[in-house]
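[1] my questions are about this predicted structure, shown below with the sequence.
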Amino acid sequence: MDHDLAPSPRVAAARRDQRSLMDTVYEAGTLPVAAGDRETKLLASRLLVYGFLTIDEVGEDGAIRRLRPSEAIRVGRERPWRLSRASRGVSLSVPIPAVDGFLFEMA
């Protein structure tokens, strides 16, 4: 049996965290994310790239601006975000590809 095909514990944990975040957003409808919550923002950015979530940046005046994937990947700490279910019909059976290090800083 080839054990090299099994994901590393870090990749497996990232997959679980992404799925948990997506499930939470889908159940709640929207989810606020604090400006400094970099870990959640990284997970949400990846889910945005694959079309599972939308991300809105919340300005100081409460104005909302939809972020593009290229903007979300930069993961700024200046403003809080609001996550919501993607408006496009995305099937929950679509797997989230695992790529070591994608949108994550390497340790």
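    Thanks, I have it.

[2] drop to CA atoms for contacts and neighbour counts, all remaining ones
    Will do.

[3] how far away is the closest residue to residue 58 other than its chain neighbours from residue 57?
    Closest residue in space to residue 58, ignoring its immediate chain neighbours: residue 64 at 4.8 Å, by Cα to Cα, 6 or more residues apart in numbering. Residue 64 is 6 Å from residue 57, where distance means Cα to Cα, to the nearest Å.

[4] presented hereafter is structure B, for comparison with structure A:
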Amino acid sequence: MIEQAIEMLNEQQSKVKERSAPWMVAEQLKDICRREPWSAELLAKDLENPQMGIVQAEKKIKSFADGHKTGGFSCVTPLEAEEILREFYGLGAASASVGGDTPKVLNLADFL
């Protein structure tokens, strides 16, 4: 399913300018797919819907950025962009174990 989602993202990427905002959205979504196979499955289903493409997702991020504009400058952090994408595609929160923030515990009794 990861390959299918990435293939769909590549197809949509080919229709936008390289390194444009929608192109970068696809790159971020590919990273999520590689980290979380369960998210790739949901994403592949959503990408079949024309209203759920990378251009529409980028518009959500731009709307957030414009709403938090400082002077004439607007942007979002990578974490904010990921949260917006997760909400848009219904992916849910990232798993803490995937992020590596939780310490690894080794129980020596497991080896006995």
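    Thanks, I have the structure now. Every value quoted in this text rests on a predicted model; they were computed, and no experiment measured them.

[5] TM-score of the superposed pair?
    Once superposed, the chains reach a TM-score of 0.29 (TM-score structural alignment, normalised by the length of structure 1), with 44 aligned residues with a Cα RMSD of 3.5 Å.

[6] residue contacts, the residue nearest to residue 58 of structure 1?
    By Cα atoms under 8 Å, 6 or more residues apart in numbering, the contact set of residue 64 of structure 1 is 56, 57, 58.

[7] next: residue 29 of structure 2.
    Applying Cα under 8 Å, 6+ apart, we find residue 29 of structure 2 in contact with 9, 85.

[8] which stretch of helix or strand covers it?
    helix 21-35 (DSSP states H and E).

[9] quick one: name whatever helix or strand follows that helix.
    helix 37-47.

[10] that next one - contacts with which helices or strands?
    helix 2-13, helix 21-35, helix 78-89 (3 or more Cα pairs under 8 Å, 6 or more residues apart in numbering; DSSP states H and E).

[11] just want the angle from that helix to helix 21-35.
    Relative orientation of helix 37-47 of structure 2 and helix 21-35, computed by axes from the mean of the first three to the mean of the last three Cα atoms, to 10 degrees: 140 degrees.

[12] would you mind measuring from residue 35 of structure 2 to residue 83 of structure 2?
    Distance of residue 35 of structure 2 to residue 83 of structure 2, given as Cα to Cα: 15 Å.

[13] make that residue 66 of structure 2, sorry
    16 Å.

[14] for residue 47 of structure 2, same thing?
    Using Cα to Cα, residue 47 of structure 2 is found at 18 Å from residue 83 of structure 2.

[15] do the same with residue 31 of structure 2
    14 Å.

[16] of these two, which one has the most company?
    Between residue 31 of structure 2 and residue 83, residue 83 has the larger neighbour count (other Cα atoms under 10 Å), namely 16 against 13.

[17] how close does the more buried one sit to residue 29 of structure 2?
    Where residue 29 of structure 2 is concerned, residue 83 of structure 2 sits at a distance of 11 Å (Cα to Cα).

[18] quick one: the strands in structure 1?
    In structure 1, strands defined by DSSP state E lie at 30-33, 53-58, 64-66, 81-85, listed in chain order.

[19] could you dump those strands to CSV with distance to residue 39 of structure 1?
    As requested, those are exported to CSV (distance: least, Cα to Cα, whole Å):
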stretch, distance to residue 39 of structure 1
strand 30-33, 10
strand 53-58, 15
strand 64-66, 20
strand 81-85, 13
